[in-house]
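Asks: below are the sequence and a predicted model for it; my questions follow.
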Amino acid sequence: MKYSPLVNKISAGGSFSLVLDKDGEIIAWGSNNLNQCYPPVGKFIDISAGLTHSLALSADGSVVSWGSKNTYNMPSEFKSKVKAISAGGHSLALKTDGSVVSWDSSYEVPSEAKSDVIAISAGINHSLALKNDGSVIAWGTNTYGECNVPLEAKSHVIAISAGAKHSLALKDDGTVVAWGDDSDNQCKIPQNVNDIVAISAVSYHSLALKKDGTIIAWGRNYERQCSIPDNAENIKLIDAGDMHSLAENKMVQF
């Protein structure tokens, strides 16, 4: 595995991982049965690994896709004026005008997510959007209440993350709100989850990065995806995959 000493972004997918290095090039490893690990050649400013496909954002505001969802079906809205991307079981793009567009989802983007959005997160069958007033919007499958945004996530939210059947929101006071499926305790936030600066939710586990550079993980641990390694210190980036987790510190993987 190639390692870049300056990593701009990490993204954990269903059973593969992506890194965007300091030169804007993409590195991929893991399961490749759908060409998930054959990223496009070029310079990019953002990446997002989904369940079986990935997205990359170019500086010109256009998006490319590879893996199980290909660019041939990508709507024109993904091809210009995009400033953020998120891949899950489907694809989301945040446009420069603050509107959200979706691809390969059976759920339409609600009217509330068509303006003043500052962040997006695609789960497997549901989506989250963060508005500039600090409130969260959710839509899609709601079997486990993953789209029932609690009162605590309707103000002062600064980051969001959609898992398979649960959702996370990071508040401006460093606390985390979780809702949806809790069958593996992925919504039971540990007592030491405070001073948080980043969050990541995936199928059945959750990650949080503390201000001091340490990681907290909770939920399913069948594949040791919540067993944080001893060398996970001074961490700057985290991302949760389906059955693994990534942290940026000489590419710690667990």
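Replies: All right, it came through fine. Keep in mind that this is a model prediction, so the values were computed, not measured. Numbers count the residues shown, from 1 in each chain.
Asks: can we go C-alpha only for contacts and neighbour counts from here?
Replies: OK.
Asks: so Ser102, which of the three states?
Replies: strand (DSSP: H, G, I helix; E, B strand; the rest coil).
Asks: does it touch Leu94 like I think?
Replies: No: with contact taken as Cα atoms under 8 Å, Ser102 and Leu94 are classed as non-touching, separated by 9.0 Å.
Asks: one more to weigh against that first structure:
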Amino acid sequence: MLTRYLQLVLAGAMSQIRLEKWKIFDSLDDQVKRSIHLAIVLKQRNDLMDSWKYSALYVTEDDEVFGMGENLNNGCFGTGDKVPHPEPKRIDVLCGKNIKGLEHSKEPSIYAIYAISSIGSVFAWGENSQGQLGLGTRKNTLIPTKITKTLVGKKVVQVACGTNHTLALTSDGQVFAFGSNYYGQLGLSNNIDKSIPAKVDGSLAGRFVIAIACQRNASLALLDSGEVFAWGWNKNNILALKVPNNDNQNIPLDVLRLEREMFSKIVCGLYHTLALSTDKKVYAWGNNSNGQIGDGTKNRVTIPTIISSAIGGVKDIAALSCASAALTETNEIYIWGFHGDQDILSPTINYLFTTLDEVFAPDICRPLRPKEDLSLSINMNDSQNMWLEHGFDDKETADFVFVVEGKKIHVHKIILILRCAFFKIMFLGDWKEKHLSEQTIEVYSFDAFYAFMKYFYFSELDVQPEKVLEVFCMAHYYQMNELQMKCERLITTIVTVENAAEIYEKAHELSAKSLEDFVFSFCLKNMAAVVESDNFKTLRDGVRRDFLQRAAEQGE
């Protein structure tokens, strides 16, 4: 049966990572580059040369892990030595462990590094003066060492790092913290450092956390309810807590949010936070000295503030130091904050970038992975995909039923929640459906709604041509933009004299401009036949009048 862990399944291999922006990989041959499915890049200031030195760690498809470069931080490779490795050096202890995640601390030159395996084990090495490796000591270590103690039997799905503190998120939605606690950033109701992972309770007790993030000396958690909690360094309330506290905050408190607003992703710079809402808007708060909030000023922001809606719907966000970036649904990159030695105070489109990773190169804001299809909130391996395909309309494992034309379609709430913001609000918000196990659909046909639900499991549009316009309307209503575009492409192949007027009216009603224009062009070429069709005669008066006026203008 599907479990809540599927919310945080680590991605399998997809397309190739684009490595050309990171010069440290230039010496690798093309075959090796193609084999890399996960990488991080580290840097350290070279004061003598007034420049930066770089190192890299990467994982290949055949489950081997390598380090190369300057071997910063007195042994950041995990190879047990402190010497540079211009050529890749195999990290034996991590090979064969199916490493799916790599993370490192925020502060350059004092790296603590973490590797997460597919079974949820965490290996840590590097800087450990505050116990941030979670190994029960304060000794630096040159060799990746498995974190045990309180994480035994737990499956870790994410690690987030501040400067000297670390968070680990487990598959059952619990957060563990370790390292420096001077500012209360561990959230343990005290200011005592911890060298062994300690569970964060307080306001998080009994709640399910789906993501974590860290500022330099603060921590944040995103709950499955869409709420955000924060704790740690909070000078001038840069954490935007609902109950303002301008001092250090040592227990999790909820962040102020707009009424009914729900967040689906959080990321942090050194002292600012970005949050992506379920309706694809970007909110920001915290320090704004370089314009990283994106509100057009450099004034500190202590209330989550929506970034200009002019950038349209956003499907991914990233932050690094004093800079921010967003990827829109139309695959445009917007940047703001400190970029290229200048402060950009408002989101500005940049056509030079195609991925968020490239925005920050040669630094990185997150581990480099193959380019993902972010229309999916979860990414599965082949066996898990097979399970999903068999799970569709399976009444034995489903936990929700849609009744359409008297027939039942069995689905899993978690799949709908993760793939669609509308259903996330419906099932996790305060709607009545949250407490129901069945809903009757009256406005769509069974065949169309069945194809719509099937798309959630297969990511393929399997529908009869005569039903595709109906699915197109559903995709619009439920805000499934990728599906809407697939429907639109299919519709353009089935336009006829008999159905053109109906498609035109629906495209006009839904403001689907490209489809409307396509059908209009078809109608112009077949004007006499279209006007004589039954569908044209049933057009609403306003639509018919606008159509004829537009046609007359085209004929001038």
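Replies: It's in. Fair warning: this is a prediction, and the values are worked out from it, not measured in the lab.
Asks: superpose the two chains and report the TM-score.
Replies: TM-score of the superposed chains, computed with TM-score structural alignment, normalised by the length of the first structure, equals 0.79; 249 aligned residues with a Cα RMSD of 3.7 Å.
Asks: so which of Ser102 and Leu94 of the first structure has more stuff around it?
Replies: Between Ser102 of the first structure and Leu94, counted using other Cα atoms under 10 Å, the more crowded position is Leu94 (27 against 23).
Asks: if I look at the more buried one, how far off is Trp218 of the first structure?
Replies: 29 Å (Cα to Cα, to the nearest Å).
Asks: what segments of the stretch 1-150 of the first structure are strands?
Replies: 7-12, 16-21, 26-30, 46-49, 53-57, 63-67, 82-87, 91-95, 100-103, 117-122, 126-131, 136-140 (DSSP state E, counting those that start in this stretch).
Asks: want to throw those into TSV with distance to Leu207 of the first structure?
Replies: Listed next are the strands of the stretch 1-150 of the first structure as TSV, based on distance: least, Cα to Cα, whole Å:
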stretch	distance to Leu207 of the first structure
strand 7-12	12
strand 16-21	16
strand 26-30	21
strand 46-49	16
strand 53-57	21
strand 63-67	25
strand 82-87	17
strand 91-95	22
strand 100-103	25
strand 117-122	15
strand 126-131	17
strand 136-140	19
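Asks: what's the closest of those strands to Ser167 of the first structure?
Replies: Nearest of the strands of the stretch 1-150 of the first structure to Ser167 of the first structure, taken as Cα to Cα: strand 126-131 at 8.1 Å.
Asks: find me the equivalent region of that closest one in the second structure.
Replies: Aligned by TM-score structural alignment, strand 126-131 of the first structure falls on residues 218-223 of the second structure.
Asks: rewinding a little: out of the strands of the stretch 1-150 of the first structure, which gets nearest to Ile235 of the first structure?
Replies: Ile235 of the first structure lies closest to strand 7-12 among the strands of the stretch 1-150 of the first structure, at 11.8 Å (Cα to Cα).
Asks: mean shift between that closest one and the second structure?
Replies: With mean Cα distance after the TM-score superposition for the first structure, strand 7-12 of the first structure departs from the second structure by a mean of 5.3 Å once superposed.
Asks: that strand vs strand 53-57, what angle?
Replies: Per axes from the mean of the first three to the mean of the last three Cα atoms, to 10 degrees, the angle that strand 7-12 of the first structure makes with strand 53-57 is 160 degrees.
Asks: what angle do strand 7-12 of the first structure and strand 26-30 make?
Replies: Between strand 7-12 of the first structure and strand 26-30, the angle comes out at 30 degrees (the same axes, to 10 degrees).
Asks: which residues sit against strand 7-12 of the first structure?
Replies: Strand 7-12 of the first structure has contacts (Cα atoms under 8 Å, 6 or more residues apart in numbering) with 17-22, 24, 46-50, 237-242, 244-248.
Asks: try it again at 7 Å.
Replies: 17-22, 46-49, 239-241, 245-246 (Cα atoms under 7 Å, 6 or more residues apart in numbering).
Asks: equivalent analysis for stretch 92-107 of the first structure, please.
Replies: Under the contact criterion Cα under 7 Å, 6+ apart, stretch 92-107 of the first structure has outside partners 74, 77-78, 81-86, 90-91, 109, 113-118, 120, 122, 140.
Asks: circling back: I'd like to know which of the strands of the stretch 1-150 of the first structure lies nearest to Ser155 of the first structure.
Replies: Ranking these by proximity to Ser155 of the first structure (Cα to Cα) places strand 136-140 first, at 7.6 Å.
Asks: give me the helices and strands touching that closest one, please.
Replies: For strand 136-140 of the first structure, the elements it packs on are strand 126-131, judged by 3 or more Cα pairs under 7 Å, 6 or more residues apart in numbering; DSSP states H and E.
Asks: one more time with 10 Å
Replies: Applying 3 or more Cα pairs under 10 Å, 6 or more residues apart in numbering; DSSP states H and E, one finds that strand 136-140 of the first structure contacts strand 117-122, strand 126-131, strand 157-162.
Asks: can those strands go into a markdown table with extra columns for distance to Ile228 of the first structure and mean neighbour count?
Replies: What follows is these, written out as a markdown table (distance: least, Cα to Cα, whole Å; neighbours: other Cα atoms under 10 Å):
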| stretch | distance to Ile228 of the first structure | mean neighbour count |
| --- | --- | --- |
| strand 117-122 | 24 | 25 |
| strand 126-131 | 27 | 27 |
| strand 157-162 | 20 | 26 |
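Asks: the ones you listed into CSV, with extra columns for distance to Asp184 of the first structure?
Replies: Listed next are these as CSV, based on distance: least, Cα to Cα, whole Å:
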stretch, distance to Asp184 of the first structure
strand 117-122, 20
strand 126-131, 19
strand 157-162, 16
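Asks: out of those, which is closest to Ala198 of the first structure?
Replies: Closest among these, using Cα to Cα: strand 157-162, at 7.3 Å.
Asks: which is the next helix or strand following the closest one?
Replies: The helix or strand immediately downstream of strand 157-162 of the first structure is strand 166-171, counting by DSSP states H and E.
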